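Trainee: Provided below for reference: sequence and predicted model.
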Amino acid sequence: MADIPYPPELMRDVAKRRTFGIISHPDAGKTTLTEKLLLFGGAIQLAGTVKARKSARHATSDWMEVEKQRGISVTSSVMQFEYQGHTINLLDTPGHQDFSEDTYRVLTAVDAAVMVIDAAKGVEAQTIKLLEVCRLRNTPIITFVNKMDREVRETFDLLQEIEEVLKIDCAPITWPIGMGKTFRGVYHLLEDRVLRFTAGEEKRSEGELIKGIVNAQLDELFPLEVGKLRDDVDLIQGASTPFSLGDFLAGKQTPVFFGSGINNFGVQEILQALIDWAPPPQPRVAGVNSAGVSDSDTRLVQPAEAPFSGFVFKIQANMDPKHRDRIAFFRICSGRYTSGMKVKHVRAGRDMKLANALTFMANERVLMEDGVAGDIIGIHNHGQLHIGDTLTEGESLGFKGIPYFSPELFSAARLRDPLKSKQLQKGLQELGEEGAIQVFEQEGGNMLLGAVGQLQFEVVAQRLKDEYKVDAIFESADIHTARWLTFPDDVTRRNFEREQAMRIGKDVDGNPVYLASSRYNLEVTMEKWPKVGFHATREHGQVLA
C-alpha cells in the first residue's frame, strides 16, 4: 500500500478533518462545553442545556429520556460541523463512571481529546480513569479548566495536581486574571494579548482584546489584579516548560486553557487549538485476514488510502422512538464513503450495501453524501452489525478491537408480567448488542446481566419500560465474576461443559463464559482445568476459539 500514490483530493479532505472526544468527571461542565462548541461552530443558534430548556430551538447532546430526567449523559453522541474550512467531528461521552465501557469505545474512534477540569474541584476519579484510556493510544489531550467565574482553587496548585496525578506535563496557553466575582479574563501567553471577560452573553462572547501585558490600559481596568498577573506570567515564562507541538501530539504534554463554558468564555480558543494543533485522522493498526484477533499479521492502514475501511464502535437502539431504529456508529479509517457503495462485512464474510448513511448533530440526523477518514457515519442496522465489526472494499481487515471487561455486578431480570418474556428477551439481546449492558444466557434460557456500575441496571430497567414496554425487576445474582473461556481442543471443551454446565453461560456473540460464584470457586476451577483459558477481557467482535 505504501508504494501506491494516494488520491490528491482524498488527501486534501482527510487533512481537513478533526475528530475528538470530550472527557471529564461528572458535573465538570462537559455537556455545556459540547453545546458551546456547537454554538461557536455555527451548528446551533441557541445553547440549550442551562439557559434555554423551555425553548423549542435548543439542541442538546443528552437526548435519551432517562438522561433528561437525571441530568447526566449515559450515551455517546456524535456531532459534525464545519469551522474555518475544517470538518469537526465531536464525540460526546458519558461522564458517569458506571458507563466507562461506552466511553472506552468512543475514545478508540477519536484522534484527540478535550479534558474538562472543574477549577474548584481539580482532578477527580473519573478524569484519572479516562486519561489512562487515552494514554493507551497516546491520544493528544487539550485541557480546559472550567468555571473560572466561580470561587476556585489557586491556579498553580491546579496545574501541579494535573501534572502529579495525571502524569502529564502542562503548558499554559492562557492564564486567568482573578477568579469568581473578580474574574476579569485571560492572558494569552503565545499571542501576548488579554481577552476581557464579559458574563451573561447568550449567543457568543468575543470579548475585548487588549494587546500586550505591559499595556497601561490593563493598569486602568484591573488595578487590583494586574500586578499578580505579571508576576505569574514572569514565573511561568521562567519556570514552566513551553508548549511543544511534538510533545502534545505524542500525548506527553497538554496545552491548558482557562475559561467559563457557561458564559461562552474560552471556548473559541479550544476550537482554534483543535484546528491548529490537533492531528488529522491517523493511521490505524489492523489485523490482516484475521478479523483483528491475531497480532502476528498486521499492517498500518493509512487514512488517505483509496480503498474504504472502518469499524463499528457503538450501536444505539431507538434513537428515534417513533421508528424503533438501530444505528451502528462507524468510524471511517480510510477511503471515501459514497451513498450506495458495496462493502465487505469481514466477520460475516459477505457483501452489503451502504445506503442512506447518516451524520448527526445532537438528536438531528442528516443523510451523508460523502465521508472520508475521521468522519463518523450512522448505518441503519437490523442486527447484522456488531461492535468491533469491520467493513472494507474487499480486504479482510480487522481493526484492533476494544475489550469487554469482566462485569463487577450481576443481576437477573424477573418479569412482573410473565407473558412479556419474548419482549424481555428481545430487549436484553438488543441492549446487550449495543453495549448498554452485558448479557449472558444460561442453560434453560435464563438471562443474566453484568454491569460495571449499579446505574447501568437502572438505565436498562428504564429503557426496557420505555422502549420495549417491559416492566422488570432486577435481583442480585449469586455470581462473583465472569471469565471468557478458550479450549485447547473439542474433547476438553465437551468435558468441561458437561461438568460445569450450571456455571456456563454465553455472551451476545455466543462465546462461552464461566460464571464463578466466588473467587475461591474460580481459583479451584482454574487449578483443576489448567489447559482451559480463563480471560478477564475479550475484544469486541472477537469469537473465541
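Mentor: Alright, I've got the coordinates.

Trainee: CA only for contacts and neighbour counts going forward, please
Mentor: Will do.

Trainee: in the helix or strand where K129 lies, what counts as buried?
Mentor: Using DSSP states H and E, K129 maps to helix 125-136. Residues Q126, T127, I128, K129, L130, L131, V133, C134, R135 are the ones in helix 125-136 that count as buried (16 or more other C-alpha atoms under 10 Å).

Trainee: second structure follows, compare the two:
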Amino acid sequence: MTILNIARISNVIKYSNKCLSSKIEFYSTHLKYAEHKPLEKIRNIGISAHIDSGKTTLTERILFYTGRIDAMHEVKGKDNVGAVMDSMELERQRGITIQSAATYTIWKDHNINIIDTPGHVDFTVEVERALRVLDGAVLVLCAVGGVQSQTLTVNRQMKRYSVPCLAFINKLDRLGANPERVLQQMRSKMKHNAAFIQLPMGLEKDCQGIIDLIEERAIYFDGDFGDKIRYDEVPQDRRAEAQEKRHELIEHLSNVDEPLGEMFLEEKTPTVTDIKQAVRRATLSRSFTPVLVGTALKNKGVQPLLDSVLEYLPHPGEVENTATLNEKKDGEGETIVLNPARNDKNPFVGLAFKLEVSKFGQLTYLRCYQGMLKRGDNIFNARTSKKVKISRLVRMHSSNMEEVNEVLAGDIFALFGVDCASGDTFVNDARLQLALESIHVPDPVVSMSIKPKNNKDRDNFSKAIARFTKEDPTFQFRYDGDNKETLVSGMGELHLEIYAQRMEREYNCAVELGKPKVAFRETMMSPCTFDYLHKKQSGGSGQYARVSGVMEPLPPQQNTMLEFADETVGTNIPKQFVPGVEKGFLDTCGKGALSGHKISGVKFRLQDGAHHIVDSSELAFFLAAKGAVKEVFEMGSWQILEPIMFVEATMPEEFQGTVIGQLNKRGGIITGTEGVEGWTTVYAEVPLNNMFGYAGELRSMTQGKGEFSMEYSRYSPCLPDVQEQLIRKYQEEMGILPDKKKSKN
C-alpha cells in the first residue's frame, strides 16, 4: 500500500469520525431538548417592554448563557447576521421586532419556553396573544427612558391576563442611567408595589457588577462574554446602602405577605429562605414586583435574572386556567378548571394563539393546557367541530422547527395544515364542547387606500392580503363601494408600511398606499324617541312590523360600544322577532348619515311595537329597525367622534419649547413634562387626524435627536370646523351637496 493511499484512508477515517461525532452531538442535543420535564421544572415566560429597551438583546444573551446558541450577535445586524429571534430580513434591517418569536431552552435542569415580543405599539396584538398563553413575564425597562408609553400598555395587558412579572432594569451602561428614578416611576405611574432585590455596582462606564440584596453578596461577571460568575463580599462603601435597601425590600414585602408581615411585627430577622419564599408568594399573587438590574449588551445581570425566573415565576401547575363548558350564544356556560398534570389521563385541551403562513403551509402556534397530544392523533376545533389529523408536531426555535413526537400540558408547540382562527380551542374529543377565553384584539385606528402598482400583480396581491389578514387580526382589508377603492386598516402608519414592504419582498408585488384615513365615529348628543311602521303589501303575504322606543347616547367612557335592550312587555312583539330588530339596528350602525363612518356610543331601547299574525317575520322587524334608526338620523342631534392619541415625545431640553408649540398647533393638550439630565419628555393628548407626518417634523425640529411614540387613548368629540369639513367631504363624495344658489338665497 502506497503512502498516498494510507493518507487518503486516514483522511476518510478522520472525516467519518467528524461526521459521526457531529451526528452524536446533534442527536444528544435533540434528545436533551425533547426530554419531558416534570411540571415544577417548566417556565413559560414572555419578554415585553417599550421600543428599544433591549428585549431581543436580552433574549440573545439568555440563549447564549443557556447553551442554546454558540455566539451572540447584535440586533441591528452590523455583522450581517443579526439576533437569532429577529429571523425576518426586515427586522434585521430596521433593528426592530415585528413578529413575536418563540424558543425554548434549558437552565439548571428547568425547561424555559420564551416568547420575545415587539415593543412598538403598532404590533401590540403580538404582545397581547403572547401574554394570553404565558404563565409569567419579564418586564424590561430602560435605565434612562424608564416607564414609557408602551411600558404602560404592556402593564395593562399583563393585568388583563393576570400575568405575574419580574422587572429588569436594563442598559445600566448608558449615559444618564438612573435605576432609582425608574423604580419611583414604577411605583407612581404603574402603581406597582416594587422594590429592588438587586443593586448595581456602578453606573454607565463604571458598571462592575450587581449586589444581591437577599443573599447579601456581590456578583461579578468575568470573561470576555461575562460567562464566568464570581461571588464576593459586598464592597465596604456599599454596605450601608445595601442594608437600607434590604430593609426597604422586607418592608414592602411585609405589607402584602402575611407570614413575613408577622415576622416583621415580632421584630424577628427573616432568613434568606424566608425572604425568597415571601417574594415568590407575593409575585405569584401580583401584589409585589421584584426589581432586578443589569446590562444585557455588556453581559451583566442575565444569569441572576434566569435564576430569579426559576425561583419567583410560576410553573404551569401554579396558574389556574379555566374553560367554559357547553358555551351558549350569550356567552354563558359552566366554568371548569383545567388540570395541568403532565399525563394522558385527561382530555387534550389547547389554544391556537398565533398563525403564520410559511412555505410549508399554515403554521399554527398552540399552548397545551391539559392532557397530551401525540403525532398521528386526531383533534377537533371546538368552534367549527372540524377534525384534524396531526401529521407533524414541532417546537419552534425562532424560525427553526424541531420535530417532537408528543407534547404535554404546559408545552408551547406548532402544527401544520390546521384551518383555524387565532383564539380557537382544540380538543381530542368531539363531544367536549369547551371554549378557552379568547384573545383581546384592539380595533384598528388608521386606514389607507391600497392598490398594486402593476395590474399583473393582482393575484400575488390577493394572496398577500389573504395571508396577512389571517395572521394579524388588527390588519384588516375591505372594499369601499362609495369611493371605489380598497382600504387596509391597522394600528398605525408603521404597521401598514411594514405590510406594504412585506408584500413587495415576499410576494414581489409593489403597492401604492394612499393618504392615511382616520377611523372617525358618529354618536348621538341627546336621546330621541322613535315609532316606525314598516308595511308592505303587494299581493300574497306582505311585511308588517312596528317598533317604538328610545335611542340614547351611552356615557363617554362607553362611546365605542353599541348596546341593545329589549324592554318590551307582553306579546306586541313576539320574542322570536326581537333578534331581527337587534340585527337591523347593528346593521344600520355600520354607516352613519353625517360622514359615512360607523355609529358608536348608542343604546337602542326597544319598548313597544306591533305585529301581524300572518305578515310579520324576522325580516320585517329587521327592516323596521333599519327604518327606525334612519328616522332617528333625521330627527336626532348627532356629532362626530375622533380617536385621541396619548403622545410621548423625547428630545434634548433646548428643543422643548419648539416641540410643545408644534404639538399645540396640532391641537394637542400637554398633560405633563419630565426632565432628566439634559433630556425632556413631553406628554400630550393629540387627535390622530393631526399626527400624520409628525415623525419627519420632529426630527427636523430637533436636529434628528427627537423621537416619539403614541398609543390610542380614547374617542372624543371633534372640533366643529373638523366636523363641518368631514360632512362636506362626505356630501361631495355622495353627490348630495345642497344647491349653492338656494343656499345663498
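Mentor: Thanks, I have it. In this text the structure is predicted, and so the values were computed from the model without any measurement.

Trainee: so the helix holding K129 of the first structure corresponds to what in the second structure?
Mentor: Under TM-score structural alignment, helix 125-136 of the first structure corresponds to residues 149-160 of the second structure.

Trainee: next, the mean deviation of the matching stretch compared to the first structure.
Mentor: When the first structure is superposed, stretch 149-160 of the second structure averages 0.8 Å from its matched positions, counting by mean C-alpha distance after the TM-score superposition for the first structure.

Trainee: could you give the separation of that stretch from the chain centroid?
Mentor: Distance of stretch 149-160 of the second structure from its chain centroid, counting by C-alpha atoms, centre = their mean, to the nearest Å, is 9 Å.

Trainee: still on that earlier bit, possible to save the buried residues of helix 125-136 of the first structure as TSV with distance to T198 of the first structure?
Mentor: Shown next, in TSV, are these (distance: C-alpha to C-alpha, whole Å):
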residue	distance to T198 of the first structure
Q126	31
T127	29
I128	32
K129	34
L130	32
L131	32
V133	36
C134	34
R135	36
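
Trainee: closest to L385 of the first structure among the residues you listed?
Mentor: V133 (24.8 Å; C-alpha to C-alpha).

Trainee: you'd agree G29 of the first structure is up against A120?
Mentor: No: using C-alpha atoms under 8 Å, G29 of the first structure is not in contact with A120; the gap is 11.9 Å.

Trainee: need the counterpart of V357 of the second structure in the first structure.
Mentor: Matched by TM-score structural alignment, V357 of the second structure corresponds to A317 in the first structure.

Trainee: which residues does the equivalent of S399 of the second structure over in the first structure contact?
Mentor: Here S399 of the second structure is matched to N363 in the first structure, going by TM-score structural alignment. Residues near N363 of the first structure by C-alpha atoms under 8 Å, 6 or more residues apart in numbering: A59, T60, S61, W63, M319.

Trainee: got a quick PyMOL command for the buried subset of the residues you listed?
Mentor: Restricted to buried positions by 16+ other C-alpha under 10 Å, the PyMOL selection for the contacts of N363 of the first structure reads:
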select buried, resi 59+60+61+63
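
Trainee: as CSV, the contacts of N363 of the first structure with distance to E499 of the first structure would be great.
Mentor: Below are those laid out as CSV (distance: C-alpha to C-alpha, whole Å):
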residue, distance to E499 of the first structure
A59, 55
T60, 52
S61, 49
W63, 47
M319, 43
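
Trainee: out of the contacts of N363 of the first structure, which is nearest to H25 of the first structure?
Mentor: Checking the contacts of N363 of the first structure against H25 of the first structure with C-alpha to C-alpha, the nearest one is S61 at 16.6 Å.

Trainee: does that closest one touch A362 like I think?
Mentor: Yes: under the criterion of C-alpha under 8 Å, S61 of the first structure makes contact with A362 at 4.7 Å.

Trainee: and S294 of the first structure? What does it align with in the second structure?
Mentor: Per TM-score structural alignment, S294 of the first structure is aligned with G331.

Trainee: what's near enough to touch the nearest residue to Q126 of the first structure once chain neighbours are set aside?
Mentor: Residue nearest to Q126 of the first structure in three dimensions, not counting chain neighbours: H25, with 4.9 Å by C-alpha to C-alpha, 6 or more residues apart in numbering. Shown in contact with H25 of the first structure (C-alpha under 8 Å, 6+ apart): G95, H96, V116, I117, E124, A125, Q126, T127.

Trainee: where do the strands sit along the stretch 151-300 of the second structure?
Mentor: Ranges of strands in the stretch 151-300 of the second structure, per DSSP state E, counting those that start in this stretch, are 165-170, 194-196, 198-201, 209-212, 217-222, 228-232, 289-293.

Trainee: and these: which comes nearest G410 of the second structure?
Mentor: With C-alpha to C-alpha as the criterion, G410 of the second structure lies closest to strand 165-170 of those, at 17.9 Å.

Trainee: who are the packing partners of that closest one?
Mentor: Strand 165-170 of the second structure sits against strand 136-142, strand 289-293, with contacts defined as 3 or more C-alpha pairs under 8 Å, 6 or more residues apart in numbering; DSSP states H and E.

Trainee: mean deviation of it from the first structure?
Mentor: Its matched residues in the first structure lie on average 0.9 Å from strand 165-170 of the second structure after superposition (mean C-alpha distance after the TM-score superposition for the first structure).

Trainee: secondary structure element holding the match of S294 of the first structure?
Mentor: Counting by DSSP H and E, there is no helix or strand that carries G331 of the second structure.

Trainee: and for it, the neighbour number?
Mentor: Using other C-alpha atoms under 10 Å, G331 of the second structure is surrounded by 9 other residues.
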